[in-house]
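S.K.: 3D, please:
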Amino acid sequence: MKKVVFIFLFCALSIGVNFAQEDLTEEPQIHYVNPSAPRSFINLTMKEVDSGNIKVFYALNATDIGDPETYDDLQCLEIGPQLSRYYSYYVYNSDSLVTDWKKKNPTVRDKMAPFQLGPKGKFKGWSEYLHSEYFKDFSKKELTEYARMPFGLEKLDARYSEPLPVLDWEVDDETQTVAGYLCQKATCKFRGREYTAWFSMDIPVSNGPWKLGGLPGLILKAYDKDKLYSFECVGIEHHKQKFPIKENKAFERYMKTDRKKLWKNKKEIQEDYFNISLATTGTAALRFSDPGNPSSYEERQAPYNPLELE
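M.R.: Next up, the predicted model:
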């Protein structure tokens, strides 16, 4: 009997040692992080650049289109006769709320103001698709991007203008309903990616989310072939009285650049934010670890995988 017990214990210990050895050699969990989102503006000042009657709201990368908490972002397209503005509604809302908070608390130091306020999507950190604004000037046939950089890198905020992109769409007979509107399918290739768009002839406006447009109707849904990014309309406001389309006065201080230089800069920031932050500000950005199981946790910067590849 003693021999049996001894053999059992020896086997159990051997198995336990093997399990321990396997745990020690287990690959660490990889956790990808984005650069830190910029602080909300404490003194948001806007100037009117046009006026319009249509506001279109898009869910960015929605897991469930019926649940705003599953969006990466809620974005807004304001359309006027001279130009349109495309921006993150969540980011703009936070800027407005923090500015209002500061006005109500003027004696509080700026650094003590809330970092962000209001609702925001599931995406964490900085993204050019949340923190850039895009203006399409129809009279000049020009698109301007104002790129707001991550926290601590305000000196690198930049802007550029380029000719309004001309997309070579192929229109298909296939249809589907988006946000209650009958839409028709169109596809095109643009700067290294293939896109599918669904546009509505019921809204004869040649525009859409991000840099997309050029169809004989408003684009209500669009995505690239790899489903890296998707934009889907979740609401349209038709205003009887025109509303002002505004531009942030802070954009005037953004340094001028061109699209390719900005693309390179964004890539470097996305892939090496901590070192760039250290070199720019003298202070390394905060890094986070997994307090629950640090031995099986490894943090890496999220790779830069933009819509424009060229």
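
S.K.: hey, let's count contacts and neighbours off CA atoms from now on
M.R.: Fine.

S.K.: Where do the strands of the stretch 51-200 of the chain begin and end?
M.R.: Counting by DSSP state E, counting those that start in this stretch, the stretch 51-200 of the chain has strands at residues 73-79, 83-88, 132-137, 142-147, 158-163, 170-178, 181-190, 193-200.

S.K.: So for the fifth one, what gets flagged as buried?
M.R.: Of the residues in strand 158-163, those buried under the neighbour-count criterion (16 or more other Cα atoms under 10 Å) are 158-161.

S.K.: structure for this one too, so we can compare:
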Amino acid sequence: MKNYVLTSIFIILISHTGFSQKSLTDEFKYKATYQITWQIDSTNAESVQTEVMDLYLGDKVSRFSSRERLAGDSLLQARKKNPKEFSGKFKGAPQTEFDYYIYKGVGDGKLAFTQKIVKDNLMYIQDMDQFEWEILPETKEFAGYQVQKATTNFAGRNYIAWFTPEIPISDGPYKFNGLPGLIVEVSDDQDHYFFRLTDFKILKEPVPFEFDPEEYIATSREKLLYALAEYDRDPFAALGKVGITMKFKPGQKEKMMKEHKETLQKRNNPIELE
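M.R.: From the prediction side, this is the model:
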């Protein structure tokens, strides 16, 4: 196990999850693509951004992530296998605001949220059954599918979702699941977070997949958020603790930290408020 970047809080990251530490394999047979539109600053209606997110689905497991996160990791793996081929071409970290993976079905009714902080992969486990859905009679057509309305409350927000029984997969973007069909749209009642299905396809060739919990440091959601906050507080110090140093011109580091803090102040609207 690697040393966590902030040694003073390392000991509190380890958490008993009650989760079987066995690896599992599956094949992704379907791919659902979503566009997420979200408001970064809750006080600024103009602070809206969009990203592409992909949900890969197998018989047992699904994986949800930003396309940039997946592309960056794929490029990194290819670079490790053949460093000469990628010499001078590697661009570094992916350009995404959603630097995580969510795996549903990794245990009996469990999901895993994983995120890498500097060099360490952290993971917390939750029940998939977090949603008390109210299925309503209202229907409409969406991209050729008949869809039905449902509502729920999750992590401090009220959500409206539309799902289609025509795709009988009880899954959706982010942590959302549990409806009798694929979720094609879901948004909170303030439209601060809005997921919309833009494509659904059966993969011509199934993609082999393996999930190994031993690759992660087990923790809790609260402790992972704390670790992220500590990293955001001083990312240069966190990098320095793992031997990554940067050279700065006079005043450059202070300027970058000032800009970093100003950016963080505007990122005040996480999807989970509770």
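
S.K.: How close are the two chains, by TM-score?
M.R.: Overlay of the two chains. TM-score (TM-score structural alignment, normalised by the length of the second structure): 0.70; 236 aligned residues with a Cα RMSD of 3.6 Å.

S.K.: quick revisit: can you redo the strands of the stretch 51-200 of the first structure as JSON lines with distance to residue 227 of the first structure?
M.R.: JSON lines is the format used below for the strands of the stretch 51-200 of the first structure (distance: least, Cα to Cα, whole Å):
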{"stretch": "strand 73-79", "distance to residue 227 of the first structure": "16"}
{"stretch": "strand 83-88", "distance to residue 227 of the first structure": "20"}
{"stretch": "strand 132-137", "distance to residue 227 of the first structure": "20"}
{"stretch": "strand 142-147", "distance to residue 227 of the first structure": "23"}
{"stretch": "strand 158-163", "distance to residue 227 of the first structure": "26"}
{"stretch": "strand 170-178", "distance to residue 227 of the first structure": "18"}
{"stretch": "strand 181-190", "distance to residue 227 of the first structure": "14"}
{"stretch": "strand 193-200", "distance to residue 227 of the first structure": "9"}
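
S.K.: and which of the buried residues of strand 158-163 of the first structure is nearest to residue 14 of the first structure?
M.R.: Closest approach to residue 14 of the first structure among the buried residues of strand 158-163 of the first structure (Cα to Cα): residue 158, at 61.4 Å.

S.K.: Name the nearest residue to the equivalent of that closest one over in the second structure, ignoring sequence neighbours.
M.R.: Residue 158 of the first structure maps onto residue 122 in the second structure, with residues paired by TM-score structural alignment. Leaving out its chain neighbours, the residue that sits closest to residue 122 of the second structure by Cα to Cα, 6 or more residues apart in numbering is residue 217, at 4.7 Å.

S.K.: repeat for residue 221 of the second structure
M.R.: residue 124 (5.8 Å).

S.K.: Identify the residues contacting the one you found.
M.R.: The neighbours of residue 124 of the second structure, taking Cα atoms under 8 Å, 6 or more residues apart in numbering as the test, are 17, 112-114, 218-221, 224.

S.K.: If any of those are buried, put those into a PyMOL selection.
M.R.: To isolate the buried members of the contacts of residue 124 of the second structure in PyMOL, using 16+ other Cα under 10 Å:
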select buried, resi 112+113+114+218+219+220+221+224
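
S.K.: which of the contacts of residue 124 of the second structure lies closest to residue 91 of the second structure?
M.R.: residue 114 (22.5 Å).

S.K.: what's next to stretch 163-176 of the first structure, contact-wise?
M.R.: Identification of contacts with stretch 163-176 of the first structure by Cα under 8 Å, 6+ apart yields 136-137, 141-143, 182-190, 198, 211-215.

S.K.: from the residues you listed, which would you call buried?
M.R.: Here, 16+ other Cα under 10 Å leaves 136-137, 143, 183-187, 190, 198, 211-215 buried among those.

S.K.: still on that earlier bit, residues near the aligned residue in the first structure for the residue nearest to residue 122 of the second structure, how many?
M.R.: Alignment note (TM-score structural alignment): residue 217 of the second structure maps to residue 255 of the first structure. Neighbours of residue 255 of the first structure under the rule other Cα atoms under 10 Å: 14.

S.K.: Could you measure from residue 255 of the first structure over to residue 124 of the first structure?
M.R.: 26 Å (Cα to Cα, to the nearest Å).

S.K.: Now do the contacts for the spatially most central residue of the second structure.
M.R.: What sits nearest the mean C-alpha location of the second structure, by Cα atoms, centre = their mean, is residue 100, with 3.5 Å. By Cα under 8 Å, 6+ apart, the residues touching residue 100 of the second structure are 65-66, 69, 113-116.

S.K.: Give me the PyMOL select line for those, limited to the buried ones.
M.R.: Of the contacts of residue 100 of the second structure, the buried ones can be selected in PyMOL as follows, counting by 16+ other Cα under 10 Å:
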select buried, resi 65+66+69+113+114+115
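
S.K.: Surely residue 238 of the first structure touches residue 78?
M.R.: No - counting by Cα atoms under 8 Å, residue 78 is not a contact partner of residue 238 of the first structure; they are 10.6 Å apart.

S.K.: Enumerate the positions of the longest strand seen in the second structure that are buried.
M.R.: Ranked by residue count, the top strand of the second structure under DSSP state E comes out as strand 193-211. Residues of strand 193-211 of the second structure classed as buried by neighbour count (16+ other Cα under 10 Å): 193-197, 200.

S.K.: What ranges does the first structure have for its helices?
M.R.: 2-24, 89-104, 128-131, 259-271, 273-281 (DSSP state H).

S.K.: Relative to the whole chain's centre, how far out is the first one?
M.R.: Once both centres are worked out by Cα atoms, centre = their mean, to the nearest Å, helix 2-24 of the first structure turns out to sit 52 Å from its chain's centre.

S.K.: Also the second one?
M.R.: For helix 89-104 of the first structure, the distance from its own C-alpha centre to the chain's C-alpha centre is 19 Å (Cα atoms, centre = their mean).

S.K.: Could you name the helices and strands sitting against that helix?
M.R.: strand 73-79 (3 or more Cα pairs under 8 Å, 6 or more residues apart in numbering; DSSP states H and E).
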